[in-house]
Structures are given as structure tokens and as C-alpha cells.
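Visitor: Following is a predicted model, sequence given first.
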Amino acid sequence: MSIRHSLLALLGRGPAYGYQLRSAFEDATRATWPLNIGQVYTTLARLERDGLVRALPEGEGSQRPYEITDVGRADLAEWFTTPVEHAGRPRDELAIKLSLALSTPGVDIRAVVQRQRTATMRHLQDCVRLKRQDENPRDLPWLLVIDALIFQAEAEIRWLDHCETTLVRHAGTPPPLPATLPAAATRAVSERTTS
């Protein structure tokens, strides 16, 4: 998530204080991704350093409102017209957990998959319930956020189903051993999986 561009987009509506930006962001996303006020001010300082925003002199007490600059508007326009890159491989805790569960002795991988499916299904049901409660066209930003959460949960459930099918298909096949294990350890693991 780009806090930098989120703040620029909010400042595109007009000048605002840091607390106002945080509130506007959390209103738009219904606090799905809570934003720390320290993160807001740190990001504003970087945006100001880079010439994308400027602090206005008038403010309440020690607070200063910020406004977007022309350079900031150009950067924001480029962000909106550039597709989000899926470069690199982001860490996926669930994929890592299942990979390690598969190769860790004493872990019931099917139970791990089933518990995750139950938790993800519960999350999906909560999201659908939230969407039904709030299908107000005036709240379109929130509807898009909740739809994204619903689609992500549905995709995770499909992937878990795929994992379970793959586990059934390969039942009894021991996971490959890393090439870096010493020969004695390889023999010990091999004996354990064949007995």
C-alpha cells in the first residue's frame, strides 16, 4: 500500500492537517488498514522534502496544513495511470507456513489447511455481512475495499482447496530433502519416511 500516494490523493482534494489526512484515509477504507499518525507526519516530511507537498504558514497552534504542489499532482497522476507492479515475490505467511508444515515432522498439514480454511471462511462471511449492511452507493470507496477483501478471501479458499487436492494426490510421497543436508541426516530422514 502506498501511503505516499494515498496522502497525495487526499491532498488533491484540498489542504489538510496530518490528523485530517489520517481521518480521511481511515474513512475511505473504514480503517481496514489503520494508519499511524507518526507514519502520516513522517511521510508528509518526505513529500515536502521531495517537493510534492508544501506546508502552509497558517495553522492552528503548532499544526500546519499541507497542500499538494504541481510536482505532487504530476506524481499522483502518474501513479493513477501506472498499473500496480507485482514484481518480486512478496512474503506470503500462509504459503511459507504450509511449506514448512509439509516438511516438519509431527505437523498434520491437513489439519493446518483445514484450520486456515475455517478461519478464512469466517473472514469471508464477515466481509460479506459488512457489505450487505453498507451497500450505499455514496460509500463507493468502502464498497471497492470490501470487494477486494472478499475476492482475496475467495482466492485463498480456492488455493487451500487446491493444496488439499495436491496433498491427497501425493499422499505417501516424502518431501524432497535439501541438497545441503549431510549424508547421515539424509539417511536418517529417509529411514524415518520409509518405516
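Guide: That came in fine, so what should we check first? Numbers count the residues shown, from 1 in each chain.

Visitor: From here on, just use CA atoms for contacts and neighbour counts.
Guide: Fine.

Visitor: Going along the chain, name the helices of the protein.
Guide: Along the chain, counting by DSSP state H, helices occupy 3-11, 18-29, 37-49, 70-81, 93-103, 109-133, 140-169, 183-194.

Visitor: Next, format these as TSV and append distance to Glu58.
Guide: Shown next, in TSV, are the helices of the chain (distance: least, Cα to Cα, whole Å):
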stretch	distance to Glu58
helix 3-11	16
helix 18-29	14
helix 37-49	16
helix 70-81	20
helix 93-103	46
helix 109-133	40
helix 140-169	31
helix 183-194	70
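
Visitor: Leu56: which of those helices is closest?
Guide: helix 37-49 (11.0 Å; Cα to Cα).

Visitor: who does the closest one touch, helix- and strand-wise?
Guide: helix 3-11, helix 18-29, strand 53-55 (3 or more Cα pairs under 8 Å, 6 or more residues apart in numbering; DSSP states H and E).

Visitor: and those as a markdown table, adding distance to Gly172 and mean neighbour count?
Guide: Formatted as a markdown table, these follow (distance: least, Cα to Cα, whole Å; neighbours: other Cα atoms under 10 Å):
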| stretch | distance to Gly172 | mean neighbour count |
| --- | --- | --- |
| helix 3-11 | 47 | 19 |
| helix 18-29 | 46 | 18 |
| strand 53-55 | 60 | 21 |
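
Visitor: A further structure is provided below for comparison with the first:
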Amino acid sequence: MSIRYGLLALLETGPRYGSQLRTEFESRTGATWPLNIGQVYTTLSRLERDGLIVPEGGGDAKQQLYAITGTGRRELADWYARPVDRTQPARDELAIKLALAVGTPGVDVRAIIQAQRAHTLKAMQDYTRLKARALAAGPDSQEEMAWLLVVEQLIFAAEAEVRWLDHCESRLLRFAADRAAASPAAERDTPGAPDPEREAPLPRAAAETPGGAA
């Protein structure tokens, strides 16, 4: 949905060709989410079908100029005013991987966490360097400010992921410790399990006859 509204947002400032929309979308987001030109034209076709944009002038699809309609402007205004829905989160590959790994014999979940943490920390360091360069140059345009906001969002997201991975590791360690502590008691309470006190061998002195050695 972000591509749909992203293209509408760009068209609100004036008609554009599909190739222009792709270039400007990537420029505004710092190429963080690169667009395939096929995605652009597919989205434009759907926007035209829904009456949110109209073609201007002749030419084929690749040379067609598109403009936003009144309906498109109202839809865009609604999008700006509407909070992004977090009640239906997108599937997260890392969360799915850990959830499946926990119940799979032979999978080292801690190794997965540690490898991911190292990767995420490196990505966060790369984003931080990009932010430092952007701040040193001084954002002097709306496009540069938009890129800075995107980079900072990536940094915050990486920081949150590292904290979550630390939390996962701690929780798994506590879970393993609790199970280890509970297992001896569970074994003692199991019907038919040997009673360590009743089954323990008698000391040698108690086992000997009153007359002494056998």
C-alpha cells in the first residue's frame, strides 16, 4: 500500500511519467526500498482503474504522463490523516524463524540469535555512518531531510531488534534453567520411579551381622 500512496503523493505536486515517479520515490526514501519499474506501471494501472489518476496526452504506457484526480487527492488526504495499522503486522522472517527453531530438535537457537545480533549491529553501524555523513553535510533540501528521517527510522528499528534478541536469549536461558530445576522433582513424583531413600544401599556397618565380619 505504501507504493500506491507514495506515487499519489508525488503526483499531487504535478503530472509525471512512470520513470520519473520511480526515480523520485527512490530519491525521497534514499533508495532504501528500490522500486522495480514493473511495480510502478502495475500500480499506476490500478490507480487509473480506481479513478485516482488519469493519463494525460498520448503515447504508450511507458511514455504516458499521469495526473492525480480529485478523488485521488481525497484518498491521499485520508491516508495522511489515518494512523498506520499495527493490529495486522506484516510477517517478520526473524520472528517466524525463532518461533519455529524453538520447537525443532537439533537447532541451536542461541547460535541463530547470536548470528542475527552480529548482523543487525553491523547494519546499525552502517546506518549510523550514513546519518553522520548526512548531518555533516547539513540537509539543505526536503529530499535530504526525508532521507535523514528514513535513515533514523532504520537505526531505531535495528536498536529495537538488538534489544529484542537480547530479551529472547535471556528468556530462553531462564526457560532452560526452570526446566532443568523441575526435572528431578518430576522424576521423583513419577509413579513407579525409585525412591532414592528407600532404594539406597545400607551402610556396611549396618549390614554386618552382630557377630562381626562374614
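Guide: Thanks, I have it. All of these numbers come straight from a predicted model, not from anything done at the bench.

Visitor: Which of the helices and strands packed on helix 37-49 of the first structure sits closest to Leu160 of the first structure?
Guide: Nearest of those (Cα to Cα): helix 18-29, 27.2 Å.

Visitor: if we can go back for a sec, out of the helices of the first structure, which comes closest to Ser62 of the first structure?
Guide: helix 18-29 (11.8 Å).

Visitor: Measure the mean distance from the closest one to the second structure post-superposition.
Guide: Helix 18-29 of the first structure, aligned to the second structure and superposed, deviates on average by 0.3 Å (mean Cα distance after the TM-score superposition for the first structure).

Visitor: can you check stretch 42-49 of the first structure too?
Guide: Mean deviation for stretch 42-49 of the first structure: 0.9 Å (mean Cα distance after the TM-score superposition for the first structure).

Visitor: how close does His86 of the first structure get to Leu143 of the first structure?
Guide: Distance from His86 of the first structure to Leu143 of the first structure, counting by Cα to Cα, to the nearest Å: 23 Å.

Visitor: Kindly report the same for Thr165 of the first structure.
Guide: Thr165 of the first structure is 33 Å from Leu143 of the first structure, by Cα to Cα.

Visitor: got the helices and strands packed on helix 37-49 of the first structure as a markdown table, with distance to Leu76 of the first structure columns?
Guide: Conversion of those to a markdown table gives the following (distance: least, Cα to Cα, whole Å):
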| stretch | distance to Leu76 of the first structure |
| --- | --- |
| helix 3-11 | 6 |
| helix 18-29 | 16 |
| strand 53-55 | 11 |
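
Visitor: Out of the ones you listed, which gets nearest to Ser190 of the first structure?
Guide: helix 3-11 (49.3 Å).

Visitor: list the helices and strands that closest one packs on?
Guide: Using 3+ Cα pairs under 8 Å, 6+ apart: helix 3-11 of the first structure touches helix 18-29, helix 37-49, strand 66-68, helix 70-81.

Visitor: the more surrounded of Thr165 and Leu143 of the first structure?
Guide: The residue with more neighbours, out of Thr165 of the first structure and Leu143, is Leu143; 21 against 12, by other Cα atoms under 10 Å.

Visitor: From what I see, the more buried one and Glu135 are in contact.
Guide: Yes. Using Cα atoms under 8 Å, Leu143 of the first structure makes contact with Glu135 at a distance of 7.1 Å.

Visitor: Please name whichever of the helices and strands packed on helix 37-49 of the first structure is nearest to Val128 of the first structure.
Guide: helix 18-29 (15.6 Å).

Visitor: contacting residues around the closest one?
Guide: Contact with helix 18-29 of the first structure is made by 6-7, 10-11, 31-37, 40-41, 44, 65-66, 141-142, 145, as judged by Cα atoms under 8 Å, 6 or more residues apart in numbering.

Visitor: Single out the most deeply packed of the helices and strands packed on helix 3-11 of the first structure.
Guide: When those are scored by mean count of other Cα atoms under 10 Å, the highest mean neighbour count falls to strand 66-68 (a mean of 23).

Visitor: Show me what that strand is in contact with.
Guide: Contacts of strand 66-68 of the first structure (Cα under 8 Å, 6+ apart): 8, 11-12, 14-18, 52-56.

Visitor: gap between the residue lying closest to Glu48 of the first structure once chain neighbours are set aside and Tyr66 of the first structure?
Guide: Counting by Cα to Cα, 6 or more residues apart in numbering, Arg54 is the residue found nearest to Glu48 of the first structure once chain neighbours are left out, at 5.4 Å. According to Cα to Cα, Arg54 of the first structure stands 6 Å off from Tyr66 of the first structure.

Visitor: Fine by me, we can end here.
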